[in-house]
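**Student:** give me the fold of what follows.
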Amino acid sequence: METVSAGMVGAIDQIGLPAALDQGYFEAAGVVVEVAEPFATGVDQLNALETDQIQIAQVGTPLIGAVLSGADYVILGNYTGSASQLGIDETMGVVARDGSGIVEGDLASLAGKNIGVAVGSINHLYLLSVLEAHGMVPEDVEIINTAPPDMGVALQTGGIDAAIVWDPWPMIIEDQVEGSYEVARGGGYIGFVGYIVAKREWAEANQDVVEAFLTARAAADQWMRENPDDAAEVAARWLSNLDPEIAREAMRFNVAQLDPRISACNYAALDAAVTTLHDLGSIDGTFDVSTVFAPGPINAVVAEKPDLFDDLPPIPAGAEVSDGFAFDPAAGLCTG
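**Tutor:** Have a look, this model is predicted:
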């Protein structure tokens, strides 16, 4: 069997990788996968990919900066996201401190508040889209660059009025900070970007291995969708200090975004992220997202193992893609 080293960040939506290992799906697919210790950030993980410490990474928005810096990576599938719709963000939560004046269920009440996000990350993109949807601009709030592990303390001390962050951090913060409460969750404001990534040269030279890996990941995703409580137990084992009850709560939202297929919806989600970060001034350039997607291997898995995907919503008509697909943002192939 071929041996592959794969990486992940310590987040609930990346648990499909160790789940595939624990449930024996990699072995069944004919590939030996060594899962590296969870990396602190996506940037750390891409550094490991670049130096060949791992061959496959699970990464979101840090991929954008890497591509703009000249890295020749390809997207082979999703570890979180959706191929059937654009707006999916069920794993994103907004948590406010007691006395903040922010109204539960009313995101317009963020106006004038100090909002903690990791600048340049998916939670930053979520905030920007929320503001736009409610007729506000970034200057209508004070954006405080805050790493997820620091958000609880920042809320408790009044450094921020609300934290916007991915699971399981909203649950952890509510558990840690007395009086804190969930303002909102998800809402379809953004298309989540969370990709299975490899170096282009390696992926093209190891297509059989890539397909075997993606087959196992698809099997693990389906298992997690069908067995969220068991998947939460895997998360509690792999993510240090994660309370099993919080893992179960977070997994209920995570399974809604387990769709490894690639469609025009994923191209649109990445294009929107690139455009937003560029308009914000967080990145210096843009790129044609068509150049980084390689849908051929996951399409082959879908064709060979359709039963692994039969519980997922269908890809919208016209949004199907194949290798060489040229994405046109104006075509509106995935707008829901």
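**Student:** going by C-alpha atoms from here, please, whenever you check contacts or count neighbours.
**Tutor:** Will do.
**Student:** spatially central residue for this structure, please.
**Tutor:** Closest residue to the average C-alpha location of the chain: Gly194 at 3.3 Å, with C-alpha atoms, centre = their mean.
**Student:** count the residues that sit near the closest residue in space to that one that isn't next to it in sequence.
**Tutor:** Computed as C-alpha to C-alpha, 6 or more residues apart in numbering, the closest residue to Gly194 that is not its neighbour in sequence is Gly60, at 4.3 Å. For Gly60, the neighbour count with other C-alpha atoms under 10 Å is 21.
**Student:** and the helices in this structure?
**Tutor:** 16-22, 25-29, 42-50, 62-68, 122-133, 151-156, 169-176, 200-205, 207-226, 228-238, 244-254, 264-280, 296-304 (DSSP state H).
**Student:** Thr286 is nearest to which of these?
**Tutor:** helix 264-280 (6.3 Å; C-alpha to C-alpha).
**Student:** what angle do the closest one and helix 122-133 make?
**Tutor:** 80 degrees (axes from the mean of the first three to the mean of the last three C-alpha atoms, to 10 degrees).
**Student:** which helices and strands sit right next to helix 264-280?
**Tutor:** Using 3 or more C-alpha pairs under 8 Å, 6 or more residues apart in numbering; DSSP states H and E as the contact test, the elements touching helix 264-280 are helix 122-133.
**Student:** Gln53 and Leu46, how far apart?
**Tutor:** 10 Å (C-alpha to C-alpha, to the nearest Å).
**Student:** who has more neighbours, those two?
**Tutor:** Leu46 (28 against 15).
**Student:** can you tell me which residues contact the more buried one?
**Tutor:** 57, 59, 63, 66 (C-alpha atoms under 8 Å, 6 or more residues apart in numbering).
**Student:** next one: Thr286
**Tutor:** Thr286 neighbours (C-alpha under 8 Å, 6+ apart): 68, 274-275, 278.
**Student:** so which of the residues you listed is the closest to Asn114?
**Tutor:** Distances from Asn114 to those, taken by C-alpha to C-alpha, are shortest for His278, at 22.8 Å.
**Student:** ok, back up a step: can you select the buried ones from the contacts of Leu46 in PyMOL?
**Tutor:** Buried residues within the contacts of Leu46, by 16 or more other C-alpha atoms under 10 Å, are selected in PyMOL with:
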select buried, resi 57+59+63+66
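**Student:** closest to Asp175 out of the contacts of Leu46?
**Tutor:** Val59 (27.1 Å).
**Student:** another sequence for comparison is provided below:
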Amino acid sequence: MRDLCKFLSGAVLLSAGLASPLAHASEKLKIGYNNWVGSAGVFVAQEKGFFKQAGVDVEFVPFKGPSDAIPPLVSGHIDLALTTADNVVLVNARSGTDLKIIYATDTSNGADAVVSKKGLTSLADLKGKTVAVTQNEVNELLLLKGLEKAGMKPGDIKSVNMDPDSAGAAFVAGKVDAAVTWEPWISQAVAGGGKVVFSSAQVPNLILDVVTVNPATSKTKAKAIAAFLAAVDKGTAFVRSNPDEAMPLVAKRLEVKPGEVKDMLVGVKLYDMAGNAKLLHGPVAAQTLDNISVFYSSRKTIPKTLKGSDMVDASFVQLH
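**Tutor:** Presented below is the predicted three-dimensional model:
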């Protein structure tokens, strides 16, 4: 789904901006993002004018996928990126950058899964079967976590390298026995008689969507960043308290129907400021990054293992 229904096709300029002591109206932020349902709080904040009320002028720059915003973030062309935690690990390990995670918008809570064809009702049934998965990326880590829980080894299956969309399509077409994919392919697979045998809901916070920043920017634009995150928190609260009004607003950004947004949100867990306090001030976010780093290092995807806590900056998250 992160490449199918998350993105806008052209460059979109969105000015927003709330009167708050956190920021002055002249302060600006350029945000790189992809059209992912987990950013519902961000989209609602923009549509409801929460950024404007916070006194921060926001320019949103759309990218095709969560990794595409990383190069312009590193080069300084944007101030913040809405991306995934694994991308932060990859770029920091490969290029020696020091990007920091300052907030989590959501975590996949079933929106990524292992689906199997009819008659294969558990991971154990996949022994000797062909499984489509994006090798050396975080959804392979999801598969490996599932195999581990089932008492299986990677060599027990026949892994075929495909991106999540291609894996979903191949599964629906009957070309593979199982696939590691995301929505809407999961729903299509189940509708066709397939079964979810393992999902991200069983490994909380493994696939985490985050806000990341260069340390230099976090210092020079600290007030604007704090205002931005406060507005996002307000947007997330609105999604929860006013779903009937929020669903059409998110649907507008995703270019889908409100009912589809409601269905998509079932597969993710949105995080507010209180949730981020537990994630970032506690050990969870750092442990997630540690798991990803160890996985990539074992696969030789990155040259060295990084320490998760070194990639977390909790200074913008209020303790509750």
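**Student:** tm score of chain vs chain?
**Tutor:** Scored against TM-score structural alignment, normalised by the length of structure 2, the superposed chains reach a TM-score of 0.80; 287 aligned residues with a C-alpha RMSD of 2.5 Å.
**Student:** re the thing from before, and the furthest pair within the contacts of Thr286 of structure 1?
**Tutor:** Leu68 and Thr275 (12.8 Å).
**Student:** tally of neighbours for Glu183 of structure 2?
**Tutor:** Neighbours around Glu183 of structure 2, by other C-alpha under 10 Å: 23.
**Student:** picking up where we left off before, residue contacts, the counterpart of the residue nearest to the centre of structure 1 in structure 2?
**Tutor:** Under the alignment (TM-score structural alignment), Gly194 of structure 1 pairs with Asp209 in structure 2. With contact set as C-alpha under 8 Å, 6+ apart, Asp209 of structure 2 has these partners: 38, 82-85, 104-108.
**Student:** can you tell me how far Asp209 of structure 2 sits from Val180 of structure 2?
**Tutor:** Counting by C-alpha to C-alpha - Asp209 of structure 2 and Val180 of structure 2 are separated by 18 Å.
**Student:** again with Thr288 of structure 2
**Tutor:** 20 Å.
**Student:** neighbours of the nearest residue to Asn205 of structure 2 once chain neighbours are set aside, how many?
**Tutor:** Spatial nearest neighbour of Asn205 of structure 2, chain neighbours left out: Thr107 (5.4 Å); criterion: C-alpha to C-alpha, 6+ apart. Each residue near Thr107 of structure 2 was counted by other C-alpha under 10 Å, and the total is 24.
**Student:** isn't Thr107 of structure 2 right next to Val203, touching?
**Tutor:** No. Counting by C-alpha atoms under 8 Å, Thr107 of structure 2 does not reach Val203; the two are 10.2 Å apart.
**Student:** what about Ile15 of structure 1, distance to Asp284 of structure 1?
**Tutor:** Counting by C-alpha to C-alpha - Ile15 of structure 1 and Asp284 of structure 1 are separated by 32 Å.
**Student:** more crowded one of the two?
**Tutor:** Ile15 (25 against 12).
**Student:** which one of the contacts of Asp209 of structure 2 is nearest to Glu260 of structure 2?
**Tutor:** Closest to Glu260 of structure 2, out of all of the contacts of Asp209 of structure 2 and judged by C-alpha to C-alpha, is Gly38, at 13.2 Å.
**Student:** chain neighbours aside, what residue packs nearest to that closest one?
**Tutor:** Gly38 of structure 2 sits nearest to Asp106 (C-alpha to C-alpha, 6+ apart), 5.4 Å away.
**Student:** now do the same for that neighbour: its match in structure 1.
**Tutor:** By TM-score structural alignment, Asp106 of structure 2 lines up with Thr80.
**Student:** number of residues surrounding that match?
**Tutor:** Residues near Thr80 of structure 1, counting by other C-alpha under 10 Å, number 29.
**Student:** hang on, isn't it packed against Arg261?
**Tutor:** No. Applying C-alpha under 8 Å, one finds Thr80 of structure 1 not in contact with Arg261, separated by 10.0 Å.
**Student:** give the contact list for Val274 of structure 1.
**Tutor:** By C-alpha under 8 Å, 6+ apart, the neighbours of Val274 of structure 1 are 64, 286-287.
**Student:** tell me which of the residues you listed you also see in structure 2.
**Tutor:** Counting by both residues aligned by TM-score structural alignment, their matches' C-alpha atoms under 8 Å, the members of the contacts of Val274 of structure 1 that carry over to structure 2 are 64, 286-287.
**Student:** might one say that Gly112 of structure 1 is in contact with Val141?
**Tutor:** Yes. Using C-alpha under 8 Å, Gly112 of structure 1 is in contact with Val141, at 4.8 Å.
**Student:** between the two, point out the one with more neighbours.
**Tutor:** Remark: of Gly112 of structure 1 and Val141, Val141 carries more neighbours, 16 against 13, as counted by other C-alpha under 10 Å.
**Student:** what lines up with the more buried one in structure 2?
**Tutor:** Using TM-score structural alignment, Val141 of structure 1 pairs with Ile157 in structure 2.
**Student:** Val239 of structure 2 reaches Gly41, doesn't it?
**Tutor:** Yes. At 6.6 Å, Val239 of structure 2 counts as touching Gly41 under the criterion of C-alpha under 8 Å.
**Student:** okay, those two: which has more neighbours?
**Tutor:** More crowded of Val239 of structure 2 and Gly41, by other C-alpha under 10 Å: Gly41, with 28 against 22.
**Student:** and the strands in the stretch 1-150 of structure 1, which stretches?
**Tutor:** Counting by DSSP state E, counting those that start in this stretch, the stretch 1-150 of structure 1 has these strands, from start to end: 2-6, 31-35, 56-59, 73-80, 92-96, 114-117, 142-145.
**Student:** let's have those strands in CSV, adding distance to Asp229 of structure 1.
**Tutor:** Shown next, in CSV, are the strands of the stretch 1-150 of structure 1 (distance: least, C-alpha to C-alpha, whole Å):
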stretch, distance to Asp229 of structure 1
strand 2-6, 24
strand 31-35, 22
strand 56-59, 22
strand 73-80, 18
strand 92-96, 20
strand 114-117, 29
strand 142-145, 33
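**Student:** give the aligned range of stretch 67-80 of structure 2 in structure 1.
**Tutor:** Counting by TM-score structural alignment, stretch 67-80 of structure 2 corresponds to residues 43-56.
**Student:** how far away is the counterpart of Phe316 of structure 2 in structure 1 from Ala57 of structure 1?
**Tutor:** When structure 1 is aligned by TM-score structural alignment, Phe316 of structure 2 is paired with Pro297. From Pro297 of structure 1 across to Ala57 of structure 1, the span is 16 Å (C-alpha to C-alpha).
**Student:** can you check Met224 of structure 1 too?
**Tutor:** 20 Å.
**Student:** now do Pro228 of structure 1
**Tutor:** Distance from Pro228 of structure 1 to Ala57 of structure 1, by C-alpha to C-alpha: 23 Å.
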